[in-house]
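Asker: here is my input; please provide its structure:
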Amino acid sequence: MATRTATYPPASTTAATASSPTATTPKMRQYKDFLTPSMHRRFTNASLAMLAVCYIEAVFMSSASLFWRFLPIGMTGVRTLLLFLPVLAVFVIRLSRHHIGERNTTSGLETAFQLVTSKSAWLSLGWYLFSAYFFGEVFIWSKGAKGHLGWVDEGRSYERPRLNENPILLRTLFGVVAIAQTAVHWYFDYDGVTVSDNEGSSAKSSDVLDAPLPERSIRTLSDRALPLLKWCFQGTILSIATIGFVYFVFMRRFAWGSAYWIGSTVLTLPYNSGPPGLTHAAGLIWQAFSSCLLLLLLWETSNAVFSFYISQPPTKKGYPLTGAIKDTAGTPIARSEDPNGSLLAGLKSKKELSKSFALWELYLICTSFPSRRKSLFKDVERAQSSTWQQISGLCLAELEAIRTRIHIALAPTNGEAKLAEAELQRRQYESLVSSQQQQHSYGLPKIANKGVAVDPRVAIPPPAGTGSVAGNIAKSVGQHPGAQSPLSPIATKLAMKAKQLGYDRALTAEQRAQLSPQGITARVNGALMSMLRSPVGIPFRQPFARVAQVAVFGVPNSHRINILHAVRSLTALVLASKTEDDYGQVSHDIPVIIRCFTATINDIQSSLAQLTPSWTDVDFDPQNPASRKVESIDEVTNEIKRGLEQILLEFGEYAPTMGLTRMDMRLAKEAVGKGMGSEMVKVR
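Answerer: Sure, this is the predicted structure:
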């Protein structure tokens, strides 16, 4: 690396003289022109891997001799291609519903509502049903007549042919397993693409990431093979145990009638007298177990393979996706006319996938590709602004989005506080006016207007004609302007009826207290809290952690990984600018970066302290500070603190010349917190 002897920061005039007004920007390709071919390669690799899995299952299904069973040319090869169609159905689901980041909702009920009202979610159920149906037909066809899975059961020589119920049970099993797999797919959010968030220190320092993809794929998939097999085995046992009850209790008549209607259109069947019963039970149990296990393995492996390949870094042959590609000898085999322009187009993209992968590529460039990182500082001849200014602005926009979401989340809380304060002032004013009116009134107040002091230890029934508890309840509803009735209309009618009949005259004080509005409200609240604490109330809870994550990371999917990549990329660029920024353009933006980092840290911490927990969060303890700790938010906050600390340690001595005041430095140090060590440079 080239070093500079001039005092940092350099003069601002160098950047202006470096650019020429007649300079032309080279032709730029959009980021999608790089990302789309990369996704095609990933899809092809995933398809080839799943073809191998389909071949293994085709060999297992075959009932031929050992030679013909393993020979790809023949029925095993045909069966392999047919089994690949259910795999393609899973790939269609993943391609249509994939997203970057974790699913972000405040409660399980909200997640379920989003899934139920989503058209693509129901389409995923349709694709799983199609996949299960096609797999079942291939399995039944593979077993042939020896498996006793034909449409017609010939029976013994003296019996009439009849519709075979065994394949009906198997097809019903495949449909039930497809519905269960869809629910698992939704619950565990298989559509989420996991993006690496490793630290920059773990990345290579060279200009090439030379880990071969086949080796990484084999190693990763082999590590997941045993847990995946265990999961599918458990699912198979549960499915076999469930299908007997579901089929014979709920679905047997419907499945038999549907199969008979379909079979009678192409076959000559006897009169439909109902299901005759299962035959060859031992073989049927083994067929149900093996077919269900193979189907679950096919689905789970398809999802695992697709997730592995789709979440690979945005590189090609070890180089950044938008940069020049070289072979093993160092000879360029692919060039990009304007790699930085293509990267900027990806960072500005409105599509979630393009923007996330562009931020990921920027992070890799800033931490693992020094030569490409230097080009980001040298590219100052753009029409709008330099590459550095656009990148820094886009990275800071991720942090500004956090602050915007936090302010929106806290706005209802602030509004409620203002309304409560206004209501308190109104009541105080009404009390003051009432006392003044009593002072200026003539005569003594009537004794009947005063309440009767009743000893709660003695239950004295009220005299006849002076009202009752039920009557007081009914009269108390709606006496204050704008007050809402604590009782439902039915409860109000019952209270009025009780007043007319005089039932409450025979009630004890405890019973009258239970019938009061406060007592009814307490009983209803107690029942609600008991329900929320039970397993039934889990979907209705809104835990504080989920509410805070929605406020900080956004909806419907979390932007956490994009924020981490933006913070780490910006920090790496600022630290590298001291030796690589020949034009000194970064020094003018360091105050803005420090202030933005500081404000973001303060807003996140204040949001965790001010955010009001939902009343449905039965596990929240107001007295325990750990209840307001959210691990994912703390991770992002610590990353911003780490970046701010590194920038302050590197450029703290230049604070006065860069325009940073003592107040800015003090707030930044307070945001970072104690424990920065004695290396922190004091502001001169």
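
Asker: use CA for all of it now, contacts and neighbours both
Answerer: Fine.

Asker: ranges for the helices of the stretch 201-350 of the chain?
Answerer: Along the stretch 201-350 of the chain, counting by DSSP state H, counting those that start in this stretch, helices occupy 213-246, 252-264, 281-310, 339-347.

Asker: which of those sits most buried?
Answerer: Greatest average neighbour count among the helices of the stretch 201-350 of the chain goes to helix 339-347 (a mean of 24), per mean count of other CA atoms under 10 Å.

Asker: and that helix, how far out from the chain's middle?
Answerer: Helix 339-347 has its C-alpha centroid displaced from the chain centroid by 27 Å (CA atoms, centre = their mean, to the nearest Å).

Asker: give me the helices and strands touching it, please.
Answerer: helix 352-368, helix 387-440 (3 or more CA pairs under 8 Å, 6 or more residues apart in numbering; DSSP states H and E).

Asker: and for comparison, fold this next one:
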Amino acid sequence: MWELAFIARDYAARRQAIFEDIDRKDGPMWSHIYAVCIETVKGLERRIDEWGRAPAPTEPAPTPTQPRERLSQPLRANDVSAPRHVAKTSLVANTVAQLVTSPGRTPAQDWAPVIKRKAGQVADQVLTRQQREAVQPEALRGYLGTLSLRIMALPVVGPVFQQSFGRRLAKAVLGSPYAETSVYINAAYALSRLAVHSLTEDRYGNVQRDVPTIIRTFTTVIRKLETFRDGFPTHWTDLSQNRQCPEVSEVLNALKDGLAALVEAFGPYSGDLRLSRADMRLAREASQRPQEQRQPEMQQAG
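Answerer: Okay, the predicted model is just below:
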């Protein structure tokens, strides 16, 4: 993509060679370049559409056709090797008997209701009302939340655990584990500049058939990306609340610049390209960058 972007910008002879290479067995060279670049741009839209969806259910593992051979015999009630049944004369004896005859059950499961009831009675007798309210689950969650925020605010430990808006948005749009922006920027640049140069360098007119799809694709991806960015939630660990993502902004600006060049070059031929007025209007709106706020000029004191 990086080399292709250089060719689209600086090397007219190699651009013309791409346009004139039409005798390949598997199709013209332009068709291959167009397919790779447009699929790269559409990858942004595909990730946006798939974000937040539940993963597809995996197929269950096939069950074995034949049962496995038993390695040991099941424990019998009258087995001489098994511990003898102890008379239930005490709570301890009862517990031991249950452990032997029901290995899957623990004493904690039997004692849990009793312990919970006794603990509640002790807490009511020892703790005051304020202390009992302090140990309630809601209060404990509030304490843990405050402690977590204090840890996040530490300059050394905090950045490790904070999930910033920019990092999460870049991962959602550009993919993981490596959110590489240059691939998408160069793909958008190469595709748009090759299409613009085809007006004077493509003698066979192969490129113009794909120009409407390029314009519509750029328009759709830009609008979806802006909507997704504006509605993307901020994580509770992001203490800065900064909704800036330089990586996504760079890709978005590259798409806008490429679309603006296409609209300017092919605007007079939109009717011949079967582009409706609505297509061109949406493309112009999507290609516009937000106007930067001008800094106030310095005024001489009177």
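
Asker: so after superposing, what's the score?
Answerer: Overlay of the two chains. TM-score (TM-score structural alignment, normalised by the length of structure 2): 0.71; 233 aligned residues with a CA RMSD of 2.4 Å.

Asker: okay if I get the helices and strands packed on helix 339-347 of structure 1 as CSV plus mean neighbour count and distance to residue 592 of structure 1?
Answerer: Shown next, in CSV, are those (neighbours: other CA atoms under 10 Å; distance: least, CA to CA, whole Å):
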stretch, mean neighbour count, distance to residue 592 of structure 1
helix 352-368, 24, 20
helix 387-440, 15, 9
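
Asker: now render these as JSON lines, adding distance to residue 633 of structure 1.
Answerer: Output for these, formatted as JSON lines (distance: least, CA to CA, whole Å):
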{"stretch": "helix 352-368", "distance to residue 633 of structure 1": "19"}
{"stretch": "helix 387-440", "distance to residue 633 of structure 1": "11"}
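
Asker: among the helices of the stretch 201-350 of structure 1, which is nearest residue 162 of structure 1?
Answerer: Closest of the helices of the stretch 201-350 of structure 1 to residue 162 of structure 1 is helix 252-264, at 9.9 Å (criterion: CA to CA).

Asker: now do that closest one: which elements does it pack against?
Answerer: helix 166-187.

Asker: now the strands for structure 2?
Answerer: Taking DSSP state E, structure 2 contains no strands at all.

Asker: centre-most residue in it?
Answerer: The residue lying closest to the centre of structure 2 (CA atoms, centre = their mean) is residue 172, at 2.5 Å.

Asker: in structure 1, what residue corresponds to that one?
Answerer: Residue pairing (TM-score structural alignment): residue 172 of structure 2 is matched to residue 551 of structure 1.

Asker: and if you look at residue 257 of structure 2?
Answerer: So, by TM-score structural alignment, residue 257 of structure 2 is matched to residue 642.

Asker: got the contact list for that match?
Answerer: Counting by CA atoms under 8 Å, 6 or more residues apart in numbering, residue 642 of structure 1 touches residue 672.

Asker: next one: residue 310 of structure 1
Answerer: Here residue 310 of structure 1 is in contact with 39, 42, 43, 193 (criterion: CA under 8 Å, 6+ apart).

Asker: helices along the stretch 101-250 of structure 2, start to end?
Answerer: Using DSSP H, counting those that start in this stretch, helices in the stretch 101-250 of structure 2 cover 107-126, 129-134, 137-152, 158-161, 165-174, 182-201, 211-231, 246-266.

Asker: ok, average deviation of the last one from structure 1?
Answerer: In this case it means helix 246-266 of structure 2. Aligned to structure 1 and superposed, helix 246-266 of structure 2 gives a mean residue distance of 0.9 Å (mean CA distance after the TM-score superposition for structure 1).
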